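> prediction below, plus the sequence it came from.
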Amino acid sequence: MYLKQINIKKFRKYDDNNHIFLLAKGKSIKDEKENSKIDIASRTTLIIGKNNSGKSSLIEILNKVINGNFTENDFNYNYLKQWLEKYRKITNNEEKINFLTPTIEMDIIVSLDDAADDIIANLVDFIDIEDIGDNDIEIKVKNELDNTIEFKNKLDEILKENIFEKNNPEKDAVEIKNATEEYSKYIFNEFLNLISKSKFTINYYTKDDSKVKDFNLKKLLNLKCISTGNIIKNDSLTSAFSKIIRKMNQSEEKSNDLKKEIYNVNAGLYKKINDNYGNEFNKSISQANLSQKYKLEFISNLTLESLLRNVLKYEYSENENLIPETQFGSGYTNLMLIIAELTDYIYDYSASEKNSKINILTIEEPECFMHPQMQENLLKILANVLTDLVASKSKNINTQLLITTHSSHILNSKLQDDSGFDNIDYICTGKDSLKIVNLTNQKIMLESADSKKKSDDETNFKDFKFIKKHITYQASELFFADAAIFVEGITEYNLIKHRLLHEENDLKNYYITVFLVGGAHAYLYENLIKALKIPTVIITDNDFKLVSGDNEETQKYNRVTKDNIKNFECKNNTIKHFFNSNKPSDLINQENDIFDNIKIVYQKYYNDEVCPTSFEEALLLANKDNNEFLKVIKKLFPEKSKKILKNVVDYSTEFQNMIANSKTDFANEILFEQLSNKDFRLEFPKYIEKGLNFLMESLTGTENGK
């Protein structure tokens, strides 16, 4: 059996809505011990999110339910404020009596998929006769008040006492408003104090809300938590590995061998100390002419405990030098501590193949102090360590691994595994609430119009492989960004990144990641972007291509104007995917360009006459009167640009063709001017500005940061 699902309500950042985590299935290592290395990724659930998003709270609530130590600060404050506001409005006594008091709730689902190897006696009370044959068992956990009547009576007394009203009988409107706010704060603090003084009990219920007595989650879950980043002492490794040696010494054979060695050391020290120092000291005592004869013996009392605590020290061997642990890097020390905890976990693991507990191993933010390469290889390192640890043990290790992280490198290593997006729970944070997004490979893949066709399935699979491969290079940052911009060309990529770094409005306060997709492939990310719910702008070229008629110049330069636009067709897959059209005449006037959290922007008419088809052409038109910008073009193309710069609007399409093979040089030259010339100002095309304004409004609620 394994823990399939955890639903948290009213705990810390989690309000009274459902917040469901889906966990990777635990697998027996017994069969894997004979097959090279243990598959860590398939049994690992990755909990990812930004800093302070609530990742650790999942581990904390499991700990608190098992150990029963909730406090008033564990409640979700927004939930408590809403509860208090509703309670204060109740005037009917019967309604007040029936009004449910504050609780913290956690619902879990246990799957009996592997029931043949486990004892399920602990779950009998949660199984209904009608559920026989159903592999999923639901357990509801509630942290509840013992005496709800007493709690409400005390709360009513608090609500009656309005100290601000008594002290301020006459007030103007501002004073009344301030007094009301102060009173609300006072009442809420008193409410929290009342909760802290009240007795709560953790109760368990079936899916039908029938109370189950004499049950504790500790009977079902064996939880081991590895908390990293706590390297605060110089002897962290000494303490960790001393603990392991104590466990290893529990073996009778090893214990006897070590006892014999310690006995021999004590005997040898006894003889040498007494021969060298004791006899001489006793000779001096004999000269005191005491009435009784005294003789002192020096005893060596070395024990395993004193050996571990005071004698043994851990050092690293590097290039034949022994380096004290205090001088070694924090990243490696942190990794050694994780390995030490894993070793301790394996030694503590029950040797029985049949057990009645679900084993959960959690590692909290293992990336602390580690450099990117170590983070990238962490899952492989853990697999190697576990493989070696269980190789010589006659134990059937069946454990679910849960890792919380905000490392894009650890995430990327998980994504590149065969399991891909499966078993990733992403915490999406909003202003006042958060939501859990359970990612799967199927959810990220775009569905074909007719998924039954083999060709469509193959296309979907190729698209999915493209996303996975592309994420290797960059896109895992998307999970930790406040917003995202997708571009398809190197020019816009470089210039937009530079603008964001030097933005003078509120956008500079957010982490906005820019993705160079390369070609019009941004539509493949639609499901991922929508799942992550971060505001995203896709900046793409309209790719209007001539398909019929028109004159020689149009055919040569692909020049789009208001008069000939009917002869063109849109070849951009992203635009066609979102707008379901390839007609430029429809797309040029399209205003409905927002799809949930995604805005699509591309080139449209300039001055109602010509329509650029690339970012470079649109940039030229936007800066046609910008002398500093035009100097860059003259510098790069001294001869070819003469004709174009005489009439930018008429020859903008020729400019696009002229720089087709020099876009990187063009972008770099503009960047150089921006960095070195204080008078250089760059105007961005209108469609780019619209995209950035969308991000501003989405992130701050204002346009242009105003």
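That came through, no problem.
> going forward, measure contacts between C-alpha atoms and count neighbours the same way
Will do.
> could I get the full set of helices for the stretch 451-600 of the chain?
Taking DSSP state H, counting those that start in this stretch, the helices of the stretch 451-600 of the chain run over residues 454-473, 490-501, 526-532, 552-557, 573-579, 584-587.
> with distance to Lys140 and mean neighbour count added, can I get the ones you listed in CSV?
As requested, those are exported to CSV (distance: least, C-alpha to C-alpha, whole Å; neighbours: other C-alpha atoms under 10 Å):
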stretch, distance to Lys140, mean neighbour count
helix 454-473, 37, 15
helix 490-501, 47, 18
helix 526-532, 28, 19
helix 552-557, 68, 13
helix 573-579, 43, 18
helix 584-587, 52, 18
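> got CSV for those helices, with distance to Ala618 too?
As requested, these are arranged in CSV below (distance: least, C-alpha to C-alpha, whole Å):
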stretch, distance to Ala618
helix 454-473, 28
helix 490-501, 11
helix 526-532, 26
helix 552-557, 15
helix 573-579, 18
helix 584-587, 16
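> out of those, flag the one nearest Thr664.
helix 490-501 (6.4 Å; C-alpha to C-alpha).
> tell me the helices and strands packed up against the closest one.
If you count contacts as 3 or more C-alpha pairs under 8 Å, 6 or more residues apart in numbering; DSSP states H and E, helix 490-501 packs onto strand 512-516, helix 615-622, helix 663-676.
> deepest-packed of those, please.
Scoring these by mean neighbour count under mean count of other C-alpha atoms under 10 Å gives helix 615-622 as the most buried, with a mean of 23.
> that helix vs helix 490-501, what angle?
Here helix 615-622 runs at 60 degrees with respect to helix 490-501, directions being taken by axes from the mean of the first three to the mean of the last three C-alpha atoms, to 10 degrees.
> re the thing from before, mind putting the helices and strands packed on helix 490-501 into TSV with distance to Lys37?
Listed next are the helices and strands packed on helix 490-501 as TSV, based on distance: least, C-alpha to C-alpha, whole Å:
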stretch	distance to Lys37
strand 512-516	35
helix 615-622	50
helix 663-676	45
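> end to end, how far does stretch 557-565 reach?
Distance across stretch 557-565, first residue to last, is 14 Å (C-alpha to C-alpha, to the nearest Å).
> which positions within it qualify as buried?
Neighbour counts over stretch 557-565 (16 or more other C-alpha atoms under 10 Å) mark 557-561, 564-565 as buried.
> which among the helices of the stretch 451-600 of the chain is found nearest to Glu32?
The nearest among these, by C-alpha to C-alpha, is helix 454-473 at 26.5 Å.
> tell me what the closest one is packed against?
Against helix 454-473 (3+ C-alpha pairs under 8 Å, 6+ apart) you get helix 408-415.
> ok, then the element right after the helix it packs on?
Moving toward the C-terminus from helix 408-415, the next helix or strand (DSSP states H and E) is strand 424-429.
> putting a second one here so we can go through both:
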Amino acid sequence: LEDNTVPSIIKEDKFQELLIEEGSEILKSCYEKGSKNNYNIKTELTGEDSNQLYSFMDTYFSLNNGFTILAIEEPESHLHPALQRVIYKDVMEKNTSLLMTTHSPYITSVAPIDSIVHLRHTSNGTSIKTTAALNIGKRDRVDLERYIDIKRGEIYFGRGVILIEGVAEEYLIPSFAEKLGMPLDSKGIICCNVNSTNFEPYVKFLDALGIPYVVITDGDYYLNVKEGEKTVPKFGLLKEEDHEDFGFDGNDRIKQILINCKGFTEEQIPVEYDKQDKLFSEHGFFVGVHTMEIDIMSEIKELSHEKKILNNLFSELTLGGLKQKKNFSVELEQGKYISCLNKLESSHSGIGKGRFAQHFSVVCTENHIPEYIKGAIESIYKRVDEL
């Protein structure tokens, strides 16, 4: 099945003949003389050299022995997941022209991201998109390929996608959607944790595929503070009414995505944060105020039942004693949410944000859901329904 356009060994007389052809410099880069005066291909070729060599050989050294295209339909049928990956490694990675149709995340998780032709049903017929012209840098490409592992290979099959920052959101967003009466699975919506705030390559990727998406990210509020002649952002503070010179790191990040991915100019993005949030939401970006945990606490500051749920859960999970449990309860009541979050993350409590979110997802109520998360879930539901 392998494409033999590029031979691994060329006899000396043929090599000398090829050297007179236009573009033959690539031969000297890719072949070295062996012990029997034949020329052997070097074991490691860059992608650019490989493409140039293929083009040269296809023009001047065609073997005229036919060209094979291997087509496989649904290779996952009756095949163990481990063997599905073997198909890719043993067949797809060879120099073979291959067409494969699949619904298997085991195969899509290891397929090159620039080799995808994505078909999806819409009310206007079948939409066909390709990642062949995906315009992202080398580092972002590596991040994407590492990201789309077996867990996230299903991103291709979602009717809609929610991009989130971390594991806490991974537990809570599906649960919040259930509480709102908008379960994600029933709409084919996938919640994808990118383990960072670097959403840009994923936005470009989903735009290339034409898959509807929303992004949920922390606001990461900061106060601009004078330090000598410089003004520096100070994080770890709650937003107060008397704060005048402040900002949101989340808004700054989304603003840059609109410029880099959506064709906006700096001047087209309003300075006022309420207007920014309106613009962002229209394009599928939903930004909190602080972190999600603090925004949840802020949401229930007047709700005793919902605060009791958080207190009880902390008391059940913490390794600390009665004093720590009481301090958490008092600080939650006093609105000292940063201190409460620090206790969740503290080694003394032994909880961590991920574990807390996992248990909280079972007992949370609709009242715990911050407005920006409600907006994101409602938005992705609407976008999927419009297909």
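On my side now, so go ahead. Keep in mind it's a predicted model, so treat the numbers as computed, not measured.
> and of the helices of the stretch 451-600 of structure 1, who's closest to Leu516 of structure 1?
When the helices of the stretch 451-600 of structure 1 are compared by C-alpha to C-alpha, helix 490-501 sits nearest Leu516 of structure 1, at 6.3 Å.
> picking up where we left off before, who wins for proximity to Val648 of structure 1 among the helices of the stretch 451-600 of structure 1?
Of all the helices of the stretch 451-600 of structure 1, helix 552-557 sits nearest to Val648 of structure 1, with 14.3 Å by C-alpha to C-alpha.
> gap between the closest one and the chain center?
A distance of 52 Å separates the centroid of the chain from that of helix 552-557 of structure 1, by C-alpha atoms, centre = their mean, to the nearest Å.
> next: stretch 143-157 of structure 2.
Centre to centre, stretch against its chain (C-alpha atoms, centre = their mean), the figure for stretch 143-157 of structure 2 is 8 Å.
> which residues does it contact?
Residues outside stretch 143-157 of structure 2 that contact it (C-alpha atoms under 8 Å, 6 or more residues apart in numbering) are 103-110, 112-113, 118, 161, 190, 192, 194, 201-202.
> which stretches of the stretch 151-300 of structure 1 form strands?
Here the stretch 151-300 of structure 1 has its strands, by DSSP state E, counting those that start in this stretch, at 200-205, 211-212, 221-227.
> run through the residues that contact the closest residue in space to Lys643 of structure 1 that isn't next to it in sequence.
Setting aside the residues directly before and after it, Lys643 of structure 1 is nearest to Tyr651 in space (C-alpha to C-alpha, 6 or more residues apart in numbering), at 7.9 Å. By C-alpha under 8 Å, 6+ apart, the contact set of Tyr651 of structure 1 is 643-645.
> what span of structure 2 lines up against the lengthiest helix in structure 1?
The residue-count maximum for a helix in structure 1 (DSSP state H) belongs to helix 173-197. Against structure 2, there is no aligned range for helix 173-197 of structure 1 (TM-score structural alignment).
> tell me how many other residues crowd Tyr2 of structure 1.
When counting by other C-alpha atoms under 10 Å, one arrives at 25 neighbours for Tyr2 of structure 1.
> hmm, it is touching Asp117, no?
No. Contact criterion C-alpha atoms under 8 Å: Tyr2 of structure 1 and Asp117 do not qualify, at 11.4 Å.
> need the overlap of contacts for those two.
Residues touching both Tyr2 of structure 1 and Asp117 by C-alpha under 8 Å, 6+ apart: none at all.
> can you give the contact residues for stretch 180-199 of structure 2?
147, 152, 154-155, 158-167, 169-170, 173-174, 177-178, 215, 217, 366, 374, 377-378, 381, 384.
> how about a cut-off of 7 Å?
Stretch 180-199 of structure 2 is contacted from outside by 152, 155, 158-167, 170, 174, 177, 366, using C-alpha atoms under 7 Å, 6 or more residues apart in numbering.
> got the buried residues for it?
For stretch 180-199 of structure 2, burial by neighbour count (16+ other C-alpha under 10 Å) applies to 180, 182-184, 189-194, 197, 199.
> ditto for stretch 58-69 of structure 1
In stretch 58-69 of structure 1, counting by 16+ other C-alpha under 10 Å, buried: 58-63, 65-66, 68.
> just the closest of those residues to Val547 of structure 1, please.
Nearest to Val547 of structure 1 among the buried residues of stretch 58-69 of structure 1, with distances taken as C-alpha to C-alpha, is Leu58, at 57.2 Å.
> map the closest one across to structure 2 for me.
Alignment note: Leu58 of structure 1 maps to a gap in structure 2; criterion TM-score structural alignment.
> please say which position in structure 1 Val161 of structure 2 maps to.
Per TM-score structural alignment, Val161 of structure 2 is aligned with Ala484.
> and its match, how many neighbours does it have?
Ala484 of structure 1: 23 neighbours (other C-alpha under 10 Å).
> with Leu99 of structure 2 instead?
Using other C-alpha under 10 Å, Leu99 of structure 2 has 13 neighbouring residues.
> equivalent analysis for Glu689 of structure 1, please.
Glu689 of structure 1: 14 surrounding residues under other C-alpha under 10 Å.
> residues in contact with it?
Applying C-alpha under 7 Å, 6+ apart, no residues contact Glu689 of structure 1.
> taking helix 490-501 as reference, get the angle to the helix or strand hosting it.
Glu689 of structure 1 belongs to helix 686-700 when elements are defined using DSSP H and E. Helix 686-700 of structure 1 and helix 490-501 are oriented at 40 degrees to each other (the same axes, to 10 degrees).
> buried residues in helix 686-700 of structure 1, which are they?
686-688, 690-699.
> doesn't Asp113 of structure 1 lie inside a helix?
No. According to DSSP: H, G, I helix; E, B strand; the rest coil, the state of Asp113 of structure 1 is coil, so it is not within a helix.
> ok, it to Asp541 of structure 1 distance?
Going from Asp113 of structure 1 to Asp541 of structure 1 by C-alpha to C-alpha gives 51 Å.
> who has more neighbours, the two?
The residue with more neighbours, out of Asp113 of structure 1 and Asp541, is Asp541; 26 against 14, by other C-alpha under 10 Å.
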